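Colleague: pasting a predicted model and its sequence here:
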Amino acid sequence: MATSFSHEDPKIGVLDQLVGYHLRRASTVFASDFAQAVAGTGMRQVLFGILSIIKANPAINQGNVGRALGIQRANMVSLVNELVDKGMVHRETSSEDRRAFALTLTAQGEELVALCLANIREHEEHLLADLSASERETLIGLLMRIEAKEA
């Protein structure tokens, strides 16, 4: 007699042993949750990343923001233009390098980062509720070690 196949709970075979598979699935869950957390704000992950880097480094060079986030120069220009047009970021010629732009958050940008961060933290708390504080730190540390391989 043949083994029956259940369409409701199929085995995933070798995928169960592949870290990349599980990272991708977890990333999808977090990306969807991020979208829900910031719904209605006009924010996307890449924009939130840029705003967060600028908040932590007022007057940072636009190129340094792109390098920190792995964003190519051409893409960075259009993303910063979008944030400037939305009134979230102020861009001025850098006093250190007249060929570069220094970026700072506007008051509106500061408010948006604070709002989004509060919502994101609430959603992450829900997603990570089954992990202890120590497990969360370990998870972040392990992910950072993998990320460091890119450099």
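Modeller: Everything's here; your move.
Colleague: from here on, just use CA atoms for contacts and neighbour counts.
Modeller: Noted.
Colleague: show me the contact partners of the helix ranked longest in the chain.
Modeller: Looking across the chain with DSSP state H, the single longest helix is helix 107-127. Taking CA atoms under 8 Å, 6 or more residues apart in numbering as the criterion, the residues outside helix 107-127 that touch it are 30, 33-34, 37-38, 41, 48, 51-52, 55, 87-89.
Colleague: in addition, the following structure is provided for comparison:
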Amino acid sequence: MTGHNTRPPKGDDFGILSRDLPFMARTLQSLLRPEGHAIRQALDLEAGVIGVLSVIWLNPGISQNDLATSVVLKKSAVTAVVKHLEERGLVARERSQQDRRQNALTLTADGHTLIAKIREHTEALNDRLFENVSAAERETFFAVMDKVVQNLLTGSDR
């Protein structure tokens, strides 16, 4: 097909679509995919691992079911990722004190070391992506994103 543009247009070429959240979210996801790939490649990680490790880091003792909900993955996918991370010595699984049918997940010392490396990469990426954005605008952006996520979560009950 001649004349096909494989590069996304500049933000000012989106017109009304620049105010369409699903369109902009897909565009952001597409543009961020190579950035995530570069971080995973630098740290020798598979897809999905960064989110899983990060949620466990922030929520020590989280169950696999709650983890799956948090990272928006199927329970079977999370089970496979957790098993792989456990085999690599990054995550520990033990029976939950509250519910013996569930596993409580925590990071091992190696898991904490890896999270520190992940945070270095992701913080540098965030700083670069928000280079021309004031601190106040950045805070507003994330506050609005959080509200949108909460609206989607509560709206899923409808």
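Modeller: Structure's in. What do you need? Keep in mind it's a predicted model, so treat the numbers as computed, not measured.
Colleague: re the thing from before, tell me the average deviation of the longest helix of structure 1 from structure 2 after fitting.
Modeller: Comparing helix 107-127 of structure 1 with its match in structure 2 after superposition yields a mean distance of 0.8 Å (mean CA distance after the TM-score superposition for structure 1).
Colleague: state the span of structure 2 onto which that helix is aligned.
Modeller: Under TM-score structural alignment, the match for helix 107-127 of structure 1 in structure 2 covers residues 109-129.
Colleague: got the buried residues for the matching stretch?
Modeller: Along stretch 109-129 of structure 2, the positions that meet the burial threshold by neighbour count (16 or more other CA atoms under 10 Å) are 111-112, 114-115, 118, 121-122, 125.
Colleague: SS state for residue 105 of structure 2?
Modeller: strand (DSSP: H, G, I helix; E, B strand; the rest coil).
Colleague: so it sits right up against residue 90, yeah?
Modeller: No. The pair residue 105 of structure 2 / residue 90 is not scored as a contact, 10.4 Å apart, by CA atoms under 8 Å.
Colleague: which one's more surrounded, these two?
Modeller: When residue 105 of structure 2 and residue 90 are compared on other CA atoms under 10 Å, the one with more neighbours turns out to be residue 105, at 25 against 21.
Colleague: what's that one in contact with, if anything?
Modeller: Under the criterion of CA under 8 Å, 6+ apart, the contact list for residue 105 of structure 2 reads 56, 60-64, 91-94.
Colleague: quick one: what's aligned to residue 145 of structure 1 in structure 2?
Modeller: With TM-score structural alignment defining the correspondence, residue 145 of structure 1 maps onto residue 147 in structure 2.
Colleague: rewinding a little: let me have the buried residues of stretch 109-129 of structure 2 in a markdown table, extended by distance to residue 83 of structure 2.
Modeller: Listed next are the buried residues of stretch 109-129 of structure 2 as a markdown table, based on distance: CA to CA, whole Å:
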| residue | distance to residue 83 of structure 2 |
| --- | --- |
| 111 | 14 |
| 112 | 17 |
| 114 | 17 |
| 115 | 18 |
| 118 | 20 |
| 121 | 24 |
| 122 | 24 |
| 125 | 28 |
